[in-house]
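A.B. asks: Here you go, sequence then predicted model.
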Amino acid sequence: MEKWQWVSLILCLFGIFKEFRPSEPFVTEFLIEYKNFTKETVVQQIYPLGTYFYLGTLPIVFLITDYLRYKSIIILEGLAFVGVYILLIWGNGINNARVFEFLFGIACSTEVAYYTYIYAKVDKEHYKKVTSFTYTATLVGNFLAAVVAQALVSSKLMNYRELNFLTLTSVSICLGIAFFLPSVKQSIYFHRKPDTPSITNGSIQNANSIVITPDDAEGTPNLKGRLSRAYRLLWADFTTAYSNPYIVKWSVWWAISSAGFLQIINYIQPLWEDIAAYTENEIYNGAVDAVHTILSALLAILVGHISIPWRKWGESLLCVISLLQGFLLLWMSQTETLMVAYVGYIIFRTLYQVMITVASAEVANNITGDSSGLIFGINRFVALLLQSFLTFAVADKGGLALGLRPQFNVYGGYFFVLGGIFAVVVGVTGLRHGFRRGSSSEVVANGGPEHEIVSLTKNNGIAQL
């Protein structure tokens, strides 16, 4: 077995066991029925903490991940998950809840190490394969967890508390697997190996046009030099990416949509609990997770094999899908039928998963491979900032602390606003292109030479469509 295949196998096993958490589809029911929290306490005091801790730890973890070279942070992720489920099973009280939400925030933020490890350890020629393998592994873990959870609950072989023991076993195995990951000798920013170096005037110039002085070179104990070089590389990647309007467009949708999406998955179970109170229907949270997982995977694969001119139709699709998601959330907020809420959520989440896959691909295809972790991390951080604002304003006890149905009315309006933003973008783009076509036609009418027409269309970006 080749080295990259061995690394892929370990990463895939880690991903499967990390995502195999059958207790998650029923965590709200568990907290209410077995930990004696009220629904209001769960929604207004416990769940908001996870969002705040995630936001607070993400930027720190991102930089530490690069400096410590991934493996130790992946191990920390496993430890955090183990701590979460130990406290969920044996801990009690609101202070215990604060601690496990803090650990959960760390577990979420440290996922950046798992998804960027491959870019530091695997040769570039294998990036696409390993990325595909790890993405599939996490989906397999999610799907199996949802199916097993629903089967055990429906057959009454396990209750909500006992599902946590399965999850604890799985994340403990995941922690053990992390120790088998090969160590990484270099990283993207703090331990970067200069690319195609050449000596110019006593300094080293790498492929990214960042000047690296001899004191900054790999292997030096000079921490100040490493920090200085890392800052220059970070800033160069940041400015290069976000000076591209195409990346900015997709990143705006990514951040705003992800903020709303994260808020929905945090509070959908309490909404289902609220709707279920009006009926005697069996809870099928696990089945819902299984269905949207498999649908998202199949549609993402399908989109990947269909040639769609995203530069031409991307803005329009983002507008339509955002408006549709807003409608689905309003629909869910008004229904008293659990199955209707389930179907609405499946459609909502599948649409998001497909479009975030497209957004990730479009952004990744227009930036350097080394900067993908930074740009993805920034987009996620902005999403968490927006989600934290939503949480505090709408759900937190310190804010409006709205009921669940009014909350989902707000979230529906949020996606309508997002759709409206892209409707404006579509309109402005259409007017601009119409003006450019008119200018091009005027050149033709005036008998301008052919090379002037070609130059005009290229300079205005029409040729890129």
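C.D. replies: Ah, there it is.

A.B. asks: Going by C-alpha atoms from here, please, whenever you check contacts or count neighbours.
C.D. replies: Fine.

A.B. asks: can you pull the contacts of the residue most central in space within the chain?
C.D. replies: In the chain, the C-alpha nearest the mean C-alpha coordinate belongs to R380, at 6.2 Å (C-alpha atoms, centre = their mean). Each residue near R380 by C-alpha atoms under 8 Å, 6 or more residues apart in numbering is listed here: A255, S258.

A.B. asks: which stretch of helix or strand covers it?
C.D. replies: Taking DSSP states H and E as the criterion, R380 maps to helix 372-390.

A.B. asks: helices or strands next to whatever helix or strand comes next after that helix in the packing?
C.D. replies: Using DSSP H and E, the helix or strand that follows helix 372-390 in sequence is helix 404-445. For helix 404-445, the packing partners by 3 or more C-alpha pairs under 8 Å, 6 or more residues apart in numbering; DSSP states H and E come out as helix 245-276, helix 310-334, helix 450-459.

A.B. asks: could you redo the last one with a cut-off of 6 Å?
C.D. replies: Identification of packing neighbours for helix 404-445 by 3 or more C-alpha pairs under 6 Å, 6 or more residues apart in numbering; DSSP states H and E yields helix 310-334.

A.B. asks: Compute the inter-axis angle for the helix it packs on and helix 404-445.
C.D. replies: When axes from the mean of the first three to the mean of the last three C-alpha atoms, to 10 degrees is applied, the directions of helix 310-334 and helix 404-445 differ by 160 degrees.

A.B. asks: Distance from the chain centre to whatever helix or strand comes next after helix 310-334, please.
C.D. replies: The helix or strand immediately downstream of helix 310-334 is helix 338-364, counting by DSSP H and E. In this view, helix 338-364 has its centroid 12 Å away from the chain centroid, taken as C-alpha atoms, centre = their mean, to the nearest Å.

A.B. asks: repeat for stretch 432-439
C.D. replies: 37 Å.

A.B. asks: What of stretch 364-372?
C.D. replies: On the basis of C-alpha atoms, centre = their mean, stretch 364-372 is displaced by 16 Å from the centre of the chain it belongs to.

A.B. asks: And for it, what's in contact with it?
C.D. replies: D237 (C-alpha atoms under 6 Å, 6 or more residues apart in numbering).

A.B. asks: Equivalent analysis for stretch 78-97, please.
C.D. replies: Here stretch 78-97 has contacts from F100, L103, A107, L168, V171, L175, using C-alpha under 6 Å, 6+ apart.

A.B. asks: Stretch 61-68: how far from the chain's middle?
C.D. replies: Using C-alpha atoms, centre = their mean, the distance between the centre of stretch 61-68 and that of its chain works out at 18 Å.

A.B. asks: put this beside the first:
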Amino acid sequence: MPCWAGHYVPCHAGWVGPTVLLCIYGFCSMMRPIEPFVAVFLTGTYKNLTTEPDKVKTLILDCKKCYSSTMMLFFCIWAATGRCGFYQVSSYIQVLWVHIQPNNFTAYNGGVDAISTLSGAAASVAVGHVSLEWSVWGELVLGGFTLLIAGALFLMDLTSNIWISYTFYFLFKTIYMPLTTICTFQIAKKLNRRRYALVFGLNSFVGTVLQSVLTAVVINTKSVQLPITSQFITYASYFAAISLLFTVRGVYTVLHMKAARRRETTTCQRAHTCDEFV
């Protein structure tokens, strides 16, 4: 210890490194050398941002315009709610597997997760080659396959066999990834590129908020504190509710489209008959 004025003063050398880092961080954060250039870039016409005081009003108008299409609104709803359920299941699946097989040190949890991710990616690529009128059948497809997701989660929760649970998780992830790809494609197809960040960012934000609420209610609430098996029953019921909503909406869309096309065909036939009569 160094001596000063006859007294020993302790020297804590550990403070030097953190202090230097904090000083460098403070200097760089206050200097901001690229801020003028970034501001000009972000407020250009390509980014559709503005420095005017009414930018909140502009943002609200943009949101209203983007979500004015009912069909696109439903695809956005699935994107947000599906994201919430997917990340909730992915975050707690390891806890369920530990509950099913608590003392298995040779479990293939990571391998199953990796393989299911690859199969989901392959299914997402394959769905791009499916010839289907997604604007008509898309919502019904979402409803039907979301019901399969709900069923997989129910069975995953009820089984006591780790391999059966692995299989249903593989099915869950393989189905979810192409469905979210369909939603992303349908949303992007109906949007101007300048509004991609707005809509997809808002969908992600809504999904994250829903996930936080679901976590707070199902897991962190002191009065509830559901066990892991009850949590997965809740997630399965959550996807079942989404499936019901989109199945009903999908049936309505298909019937509405068919009726509209039938009227168009009848009108064209009448017009053709009139032309022949004249």
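C.D. replies: All right, it came through fine. All figures in this text were calculated on a predicted structure; none of them were measured in a lab.

A.B. asks: For the contacts of stretch 78-97 of structure 1, which single residue is the most surrounded?
C.D. replies: For these, neighbours were counted by other C-alpha atoms under 10 Å; the highest total belongs to V171, with 28 neighbours.

A.B. asks: is it true that that one touches G15?
C.D. replies: No - counting by C-alpha atoms under 6 Å, G15 is not a contact partner of V171 of structure 1; they are 9.9 Å apart.

A.B. asks: Would you check the span in structure 1 matched by stretch 161-180 of structure 2?
C.D. replies: Following TM-score structural alignment, the aligned partner range for stretch 161-180 of structure 2 in structure 1 is 337-356.

A.B. asks: I meant stretch 75-85 of structure 2, not that one.
C.D. replies: Aligned by TM-score structural alignment, stretch 75-85 of structure 2 corresponds to residues 250-260 of structure 1.

A.B. asks: What residue in structure 1 is paired with A123 of structure 2?
C.D. replies: Aligning on TM-score structural alignment places A123 of structure 2 opposite L299 in structure 1.

A.B. asks: Can you point out the helix or strand that includes that match?
C.D. replies: When elements are assigned from DSSP H and E, L299 of structure 1 belongs to helix 285-305.

A.B. asks: Mean deviation, that helix versus structure 2?
C.D. replies: With mean C-alpha distance after the TM-score superposition for structure 1, helix 285-305 of structure 1 departs from structure 2 by a mean of 1.7 Å once superposed.

A.B. asks: Show me the helices in the stretch 1-150 of structure 1, by range?
C.D. replies: In the stretch 1-150 of structure 1, the helices defined using DSSP state H, counting those that start in this stretch lie at 3-19, 27-33, 39-41, 47-68, 71-90, 94-109, 111-121, 127-154.

A.B. asks: Touching the match of stretch 75-85 of structure 2 from outside, list them.
C.D. replies: Outside stretch 250-260 of structure 1, the residues within contact range by C-alpha under 6 Å, 6+ apart are A359, N379, V382, A383, L386, Q387.

A.B. asks: Now for A123 of structure 2: which residues touch it?
C.D. replies: Residues in contact with A123 of structure 2 (C-alpha under 6 Å, 6+ apart) are P178.

A.B. asks: Roughly how far does it sit from S135 of structure 2?
C.D. replies: When distances are taken as C-alpha to C-alpha, to the nearest Å, A123 of structure 2 and S135 of structure 2 turn out to be 20 Å apart.

A.B. asks: Now check T239 of structure 1 against structure 2: what is it aligned to?
C.D. replies: Using TM-score structural alignment, T239 of structure 1 lines up with K64 in structure 2.

A.B. asks: Taking their axis directions, the helix or strand that match falls within and helix 162-189 sit at what angle?
C.D. replies: Here K64 of structure 2 sits within helix 55-66, counting by DSSP H and E. Relative orientation of helix 55-66 of structure 2 versus helix 162-189 (the same axes, to 10 degrees): 100 degrees.

A.B. asks: post-alignment, helix 55-66 of structure 2 versus structure 1, mean distance?
C.D. replies: Average distance, helix 55-66 of structure 2 versus aligned residues of structure 1 after superposition (mean C-alpha distance after the TM-score superposition for structure 1): 2.8 Å.

A.B. asks: How far does that helix sit from its chain's centre?
C.D. replies: Relative to where its chain is centred, helix 55-66 of structure 2 has its mean C-alpha point 22 Å off (C-alpha atoms, centre = their mean).

A.B. asks: with the contacts of stretch 250-260 of structure 1 in mind, which one is nearest to I199 of structure 1?
C.D. replies: Taking C-alpha to C-alpha as the measure, I199 of structure 1 lies nearest N379 of these, at 35.8 Å.

A.B. asks: where's the closest one relative to L323 of structure 1, distance?
C.D. replies: Distance check for N379 of structure 1 against L323 of structure 1: by C-alpha to C-alpha, it reads 21 Å.

A.B. asks: again, but for G413 of structure 1
C.D. replies: Computed as C-alpha to C-alpha, the G413 of structure 1 to L323 of structure 1 distance reads 9 Å.

A.B. asks: which one of the two has more residues nearby?
C.D. replies: L323 (22 against 18).

A.B. asks: Tell me the spacing between the equivalent of that one over in structure 2 and V213 of structure 2.
C.D. replies: For L323 of structure 1, the equivalent position in structure 2 is taken to be L147, counting by TM-score structural alignment. Counting by C-alpha to C-alpha, the separation of L147 of structure 2 from V213 of structure 2 is 23 Å.

A.B. asks: G369 of structure 1 -> structure 2?
C.D. replies: In structure 2, G369 of structure 1 lands on R193 (TM-score structural alignment).

A.B. asks: Counting neighbours, what do you get for its match?
C.D. replies: Other residues near R193 of structure 2 number 13, with proximity taken as other C-alpha under 10 Å.

A.B. asks: Lovely, talk soon.
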